[in-house]
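A.B. asks: here is a sequence with its predicted model. Questions after.
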Amino acid sequence: MGKRVSVRYLTGEPEPAPAFTDAVGVLTSWTESTLSITRRTGETVRIAESSLVAGKVVPAAPARRRGPAASAPELDRVAARAWPPVTGEPLGEWTLRASGGFTRRANSVLPLGDPGMALDEALRQVIEWYAARELPAYIQVSTGAEGAQELLAAELETRGWTREVSARISVAALAPIGDLDADTSAVTLSRHLDDAWLARYQRSSGEPSPEARTVLSGGPSVWFATVAEPEGGAPAAIGRCVVDGRWAGFTAVEVAPERRRQGLAKAVMTALARKALDEGASAAYLQVETDNDGAHALYEGMGFTVHHTYHHWRASGQDSR
């Protein structure tokens, strides 16, 4: 239990010819003659014990051919520092985060470690803490890498929590991004979050909330990139980078719809990467929702590879925001 396994099992009747398939993931339960295996994507596969053919324990995480090495908790902590909540409160080794509802990342529990109490009591306190702030209770849970939390995901599922909005964390060496053949002459870098930048930011609808400004401005070393339109108005492209030790985290890279496929996203990434290299960073990461195929293709072309996936689990009976 809790180990990464590879199993082969029957998918149909054994006659006239048996059909087999394989499943690889973390064994999260084995009850009532049924195994549950959580894949790296967070999907749960349930297999009848009677259909098992073979199985073995395999390494906790696949060997990585490219990109910097890191555990899931290391990356999750770094990413959390780059997207800091307005309010954070410990629950044992868990962190309860609230930011007035601005993004699930800043309004969810980061459960890295032991909450210091039985799980059911911890979940009760989580629900009460968010209810006091008129927010739904979310827990951010990672799957698919060393130190990830497949067992917690399985426990939440058995208690009726709902998995929503999955995203992939991808990593890359930083120097090749800074060396991309991109025209960065139109990119302006600033420490200051201004109204022009926010005018392009897709999560801004009307006047950005104070919580949004606080989250976006927070982090160890924050840089904002802007490509202005010659005629004024909202910028043609924006981006944000947070430098934290060896890591440079890229967020909010956005391009005006009419200016896409002109190399502006590459220019923004390249300019920010060069600034992060100047500050001593050597590794890059970014977070993209799993269904954003265009963004995944763009970043794969820059050398990013998927490290792991995280999911937001919402408490049973609560509306999402």
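C.D. replies: Sure thing, it's come through. Numbering: from 1, shown residues only.
A.B. asks: going forward, measure contacts and count neighbours with C-alpha atoms only.
C.D. replies: OK.
A.B. asks: now residue 59. Nearest residue, chain neighbours left out?
C.D. replies: Nearest residue to residue 59, sequence neighbours excluded (CA to CA, 6 or more residues apart in numbering): residue 4, at 6.6 Å.
A.B. asks: you'd agree that neighbour is up against residue 60?
C.D. replies: Yes: when contacts are counted by CA atoms under 8 Å, residue 4 is listed as touching residue 60 (5.5 Å).
A.B. asks: can you report how many residues lie near residue 134?
C.D. replies: When counting by other CA atoms under 10 Å, one arrives at 11 neighbours for residue 134.
A.B. asks: one more to weigh against that first structure:
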Amino acid sequence: MEISAKGRLEVRITPADVGKRVSVRRLGETGSGSEKFTDTVGVLTSWDGGVLMITRRDGERVRIPETTLVAGKVVPAAPARRRGPAATYPELAHIAARAWRPVESERLGEWELRAAGGFTRRANSVLPLGDPGLPLDAALAAVRRWYGERGLPAYVQTATGAEGTQELLSAELERRGWVREVTAELWTGALAPVADRAGGAGVVLARTADEAWLARYRRKGVSEVALRVLGSGPSVWFAAVPGAAEGEPPAAIGRCVVDGRWAGFAAVEVDPGRRRQGLATEVMAALARRALDEGASAAWLQVETDNEGGRALYRALGFLPHHAYHHYRAPEEPGSGRQSGAARGPEATAGPGRP
């Protein structure tokens, strides 16, 4: 907190600091006989009508009446990472996008509109990096039209929690009634420690996803469009641990995309009856060794915020959260009673377990 030369706490932020990362202290509960304070760190996304809105790293928005402020200051845009590969948000956003390509895309200024028949939100959402070349309302109207023409719901993928992420855009979408449906995180780590894990001798690697691999993949009835998305990326590898008996689905599977210095892991899935036997680690180790052979040195993956088992595994492998990302769905069209575009079955984003 900011402390004056006289030792008092001071509020050293103003509405002119909207868009900056701030740390504030405010009065909490009252009437308990003693003052209680609450600290909040995040991006100041608005300051209107005597109320501050601060977006935390995970995308949560905190409403703070300015009358409760005790202290506040602008802080560095993102904390320094103490270990793991250095990376900016734009770099990782482009890397992740190349690892999970849509079957159709179109530019709206610097934004990319992506569609793949409804197979995952990642391949059927706008990646809003940069300027769309239009005022925001006009850009969002164009987005809704584009997805509506394809019979798809309109989604915008945003990110929070790192330098260059889109807290302000997320706040503007929420003001316009767009609904955040999914939040996940992108984690990064060094590749060598993953490759150094013991095991992996029984893992089979292939360039394509065969019927056995797809039998373990959690999405049943994978379409031709889905196969195109799964096979997209600069250098794609599929891994499988054969089942206990001939004809059984693999005990574990995984996917890795090598792109320059980066290796991205996805679709790491294990037979429920074989979990906690180290199979996920074996799959990732085998894929990591292949990625090292191709010149990669850093790794990334995406994981849901509620996937406690996966998060524990990835942390043990040396991964740390880099930023959170979110999918915002367009609200119903005014007067229509429906959303622009019809959803095509359940969709999920995120992690090595659920692409």
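C.D. replies: Everything's here; your move. Note that the structure is predicted; figures quoted are calculated from it, not measured.
A.B. asks: overlay the chains and give the TM-score.
C.D. replies: Once superposed, chain against chain, the TM-score is 0.97 (TM-score structural alignment, normalised by the length of the first structure); 318 aligned residues with a CA RMSD of 1.1 Å.
A.B. asks: residue 4 and residue 60 of the first structure: which is more packed in?
C.D. replies: Legend: neighbour count by other CA under 10 Å for residue 4 of the first structure and residue 60, higher for residue 4 (24 against 17).
A.B. asks: and the strands in the stretch 151-300 of the first structure, which stretches?
C.D. replies: Taking DSSP state E, counting those that start in this stretch to define them, one finds strands in the stretch 151-300 of the first structure at 162-173, 187-190, 222-227, 237-244, 247-255, 283-289.
A.B. asks: output the residue interval of the second structure matched by the fifth one.
C.D. replies: Alignment of strand 247-255 of the first structure against the second structure: residues 262-270, by TM-score structural alignment.
A.B. asks: wait, doesn't residue 20 of the second structure sit right on residue 43?
C.D. replies: Yes: the criterion here is CA under 8 Å, and residue 20 of the second structure meets it with residue 43 at 5.5 Å.
A.B. asks: what is in contact with the two at once?
C.D. replies: Contact criterion CA atoms under 8 Å, 6 or more residues apart in numbering; residues shared by residue 20 of the second structure and residue 43: none found.
A.B. asks: okay, these two: which has more neighbours?
C.D. replies: Remark: of residue 20 of the second structure and residue 43, residue 43 carries more neighbours, 29 against 19, as counted by other CA under 10 Å.
A.B. asks: quick one: map the more buried one onto the first structure.
C.D. replies: Structural alignment (TM-score structural alignment) places residue 43 of the second structure against residue 26 in the first structure.
A.B. asks: which ones are touching the nearest residue to that match once chain neighbours are set aside?
C.D. replies: In this structure, residue 26 of the first structure finds its nearest non-sequential neighbour in residue 4, 4.2 Å apart by CA to CA, 6+ apart. Contact analysis of residue 4 of the first structure by CA under 8 Å, 6+ apart lists 24, 25, 26, 27, 57, 58, 59, 60, 61.
A.B. asks: before we move on, the earlier item: roughly how far does the residue nearest to residue 59 of the first structure sit from residue 309 of the first structure?
C.D. replies: Between residue 4 of the first structure and residue 309 of the first structure the computed distance is 16 Å (CA to CA, to the nearest Å).
A.B. asks: what's the answer for residue 273 of the first structure, then?
C.D. replies: Separation of residue 273 of the first structure from residue 309 of the first structure (CA to CA) stands at 23 Å.
A.B. asks: who's more crowded, these two?
C.D. replies: More neighbours surround residue 273 than the other of residue 273 of the first structure and residue 309, with 28 against 24 (other CA under 10 Å).
A.B. asks: surely that one touches residue 178?
C.D. replies: Yes: Residue 273 of the first structure is within contact range of residue 178, at 5.0 Å (criterion: CA under 8 Å).
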